[in-house]
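S.K.: predicted structure and sequence below. I'll ask about it afterward.
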Amino acid sequence: MNEKINNIILCFDNSDLSLQASEAALDIAVALGSEVVGVHAYNAFMHEGAFRIMEPTLPEAYQKEEILQKQRTVHSTLINVGMEKISLSYLKPVEDSFQSAGVSFRPKVVEGKNYSVINAVLREEDGDLVMIGSSGFNGNGTGFIGSVCSRVLRNNDKNFLIVRKHIDLRQPKFVVCLDGSSSSINALKMADLFAGKFGAGIHLVYGFDSELHKNLFMRLKESVINREGFSFNSKQQEKIHDEFIDKGLARVGNMILDKAEKEVIDAEHRAQSTDIGKGWGLVGEIDRAPFVKKVLEGHIYKRICDYASEINADMIFIGRNGRHFSEGMDIGSVTENVVRFAPCSIFVSQSEKYKGWEL
């Protein structure tokens, strides 16, 4: 995975969240030296279809076919020309703000179904980061993700920053979700890159759900204990199983967090020290806040979201898929639910084929 953000694709529809996304994109582009493409899609065909549906409601004088055809032509021209001009007007103040900050910004206005247009642009532009609001004009509270955001996220295996609210990048707090998978390692590397530029405090978290394993064990116990001739000390086995699972999963989590600290966080700090010792230094680097390691027990997506709320996190970094990734999987269930229920914005890192760390 490319660990630099050279090109950002900003999806913009002039909604409040897309305005928040454009502000964050500007901060990130300035810090990382990125170029930005601003994309807006408008669906003229949808409006033409709506006009056709309403034709029977027009006064009788307009019901003649030649008059209807003339109205269709006029309406089509107005819609296509008007919506293109409106779309360009949406992007103009955004373009001005980026250019004023010395950031290369290229507006791109395309007619078509919103998510389909964005998918096509992402294939053409091959950006390193896609920034999009979690919803457009129809946001509907906790757990709601707009259809465009959902479809674009599912159809494109890229780095995404999904904006749920204003992102304060003045010494922010980042929650980085780790399970040792390749995607989570990518998320950690991206968080480390951002932390170096914005002086962020990093909270490394590993989550496990012991209740899931206990419930599976109970179902297994109930299915075998009634078999004729089967000897099974259920209470003793249950105690051994629970202790093994609880302590074992917590131990695995601590091993992953320690490895993250050693191989990514400490390695980056050593590289900085070496560069500074050579007299070069790192331009634009800010002193980082201390980082925290935390093992979370419970329903994984919920514990991640709850923890982010507890510390008032500004962003959650998470891999697209975990260790259970298989070919054809678009997004992991934990990641999908974090995207839906997170109290802050979410960075979803692209997946990779290898399984990740060996502990």
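M.R.: Received it, and whenever you're ready, just let me know what you need.
S.K.: C-alpha from now on. contacts and neighbour counts both.
M.R.: OK.
S.K.: correct me, but S76 touches G49?
M.R.: No: using C-alpha atoms under 8 Å, S76 is not in contact with G49, being 10.1 Å away.
S.K.: looking at those two, which one has more neighbours?
M.R.: Neighbour count, other C-alpha atoms under 10 Å: between S76 and G49, S76 has more, with 17 against 10.
S.K.: in addition, the following structure is provided for comparison:
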Amino acid sequence: MVDGPADGADTDTDTGAGTGTGAGTGTGTGTGTRERTPTRVTLRSDLRASTVDGLIALIVTGAVFALLYARIRSRASSTATVMPFMADDPGGFWMYFLSQAFGWSALLWAWGTVVLGLLLSGARPAWLRIPAPRLERLHRTTSLNTIALIVAHALFFAAELINHDTDSWYGSTWTAFVESFVPGGYASGTGRIAIPVGQAALYLAIPLGLLFYVRHRIGARAWRVMHRFVIVVYVLSVWHTLLYGTNVWYDGWFRTSVWLLQLPIAALFLARLLRPARRSQRLAAPGAHPGSKAGWSLRLTGRLLAAGTLAVLLAVLITGRDGGRAEPPADTSSTHNHD
């Protein structure tokens, strides 16, 4: 989802490698310090560093799978209302529940990645004691694992479609590929909107995340501009979940939890805009910066939108009107029940 240091980082070096300021850049002039060679962060090094975080993500995914499976067996999950045939034979649809579990852990890891990115790109809070280099490394590793979790979510969804398709193996594989990965290929119910939204999140997350590792080729300024669109990926992921997550279709604590998790994101995003790390991003008087009337208007609009989003989230949580369905639909059949 998001990779790399804060938006303010223009260098190609890992700040944890001793570059920048302070004791890590001694000149060797009798002070006893040694000069360090700047080390460029590579995809390979971050993949190695992401192992522990990835194992934790798999453990969380397994726990979520167990919870979803237990809820569908007891018919406590709203998935049993939407697709009752799954509750009749939960063992036959384990790949669907695993896909859901990967989707939930992907959303949780995306949430953590965005929070870390916002903490790094704005003014550092006084209470945040973790060194910036460590936060930056964690930001990158959670980003890589988020991409992996999203891909796993999509692959298991496609595998479930293949498993319950009575067509030939190549016919069912092609159909599952189109419905899972081709925008507009899924033509059933809510999925006509929700699936393309999820596909957009996937296809934006991969390049936006990996561009960090070639930012020295495209330029730091270009990378920073593209990096800001990561918040769009996160919004699409949440939208996809609320639209298509069968266990959050109806009012309840699952759906409320999704809305509740957005409060810190909105608050940090507003704080990031109100107290930007870069002087050029501050909301000075119109015309204070060269040719900046349009830029000033854009910065003001961004702050108003962030404040409005925070107000809407608070209103949703206070009133309880979060767009959830109040009662089961009359028809709970599924076009993918091929048995």
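M.R.: Yep, it's here. Because the structure is predicted, anything quoted here is derived from the model rather than measured.
S.K.: any idea what the TM-score is?
M.R.: Comparison of the two superposed chains (TM-score structural alignment, normalised by the length of structure 2) gives a TM-score of 0.26, and 133 aligned residues with a C-alpha RMSD of 5.8 Å.
S.K.: all helices for the stretch 101-250 of structure 2, in order.
M.R.: Using DSSP state H, counting those that start in this stretch, the helices of the stretch 101-250 of structure 2 run over residues 132-163, 169-181, 191-210, 215-218, 220-227, 230-244.
S.K.: those helices: which one's closest to L108 of structure 2?
M.R.: helix 132-163 (8.5 Å; C-alpha to C-alpha).
S.K.: could you check that closest one and say which residues are buried?
M.R.: Neighbour-count burial for helix 132-163 of structure 2, counted by 16 or more other C-alpha atoms under 10 Å, picks out 132-133, 135-163.
S.K.: same question, stretch 216-226 of structure 2
M.R.: Buried residues in stretch 216-226 of structure 2 (16+ other C-alpha under 10 Å): 220, 223-224.
S.K.: now these as CSV including distance to H240 of structure 2?
M.R.: Shown next, in CSV, are the buried residues of stretch 216-226 of structure 2 (distance: C-alpha to C-alpha, whole Å):
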residue, distance to H240 of structure 2
A220, 31
W223, 26
R224, 26
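S.K.: go through those residues and name the one nearest R255 of structure 2.
M.R.: R224 (33.0 Å).
S.K.: now do E297 of structure 1 against S309 of structure 1, distance only.
M.R.: 16 Å (C-alpha to C-alpha, to the nearest Å).
S.K.: out of the two, which sits in the more crowded spot?
M.R.: Neighbours were counted for E297 of structure 1 and for S309 using other C-alpha under 10 Å; E297 has more, 17 against 14.
S.K.: how about the contacts made by the more buried one?
M.R.: Residues in contact with E297 of structure 1 (C-alpha atoms under 8 Å, 6 or more residues apart in numbering) are 207-210, 303.
S.K.: among these, which pair sits farthest apart?
M.R.: S210 and R303 (12.6 Å).
S.K.: quick one: the helices of the stretch 101-250 of structure 2 as TSV, columns for distance to G62 of structure 2 too.
M.R.: TSV is the format used below for these (distance: least, C-alpha to C-alpha, whole Å):
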stretch	distance to G62 of structure 2
helix 132-163	12
helix 169-181	23
helix 191-210	22
helix 215-218	35
helix 220-227	31
helix 230-244	19
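S.K.: next, the buried residues of the helix or strand containing C305 of structure 1.
M.R.: Assigned by DSSP states H and E, C305 of structure 1 belongs to helix 300-310. Applying a neighbour-count criterion of 16+ other C-alpha under 10 Å, one finds 300-305, 307-308 buried in helix 300-310 of structure 1.
S.K.: ok, stretch 257-276 of structure 2 next?
M.R.: Applying a neighbour-count criterion of 16+ other C-alpha under 10 Å, the buried positions in stretch 257-276 of structure 2 are 258-260, 262-263, 265-276.
S.K.: now intersect the residues you listed with the helices, please.
M.R.: In helices, judged by DSSP state H, the following of the buried residues of stretch 257-276 of structure 2 are found: 258-260, 262-263, 265-274.
S.K.: what's the closest of the residues you listed to A49 of structure 2?
M.R.: Closest approach between these and A49 of structure 2, by C-alpha to C-alpha: I265, at 25.4 Å.
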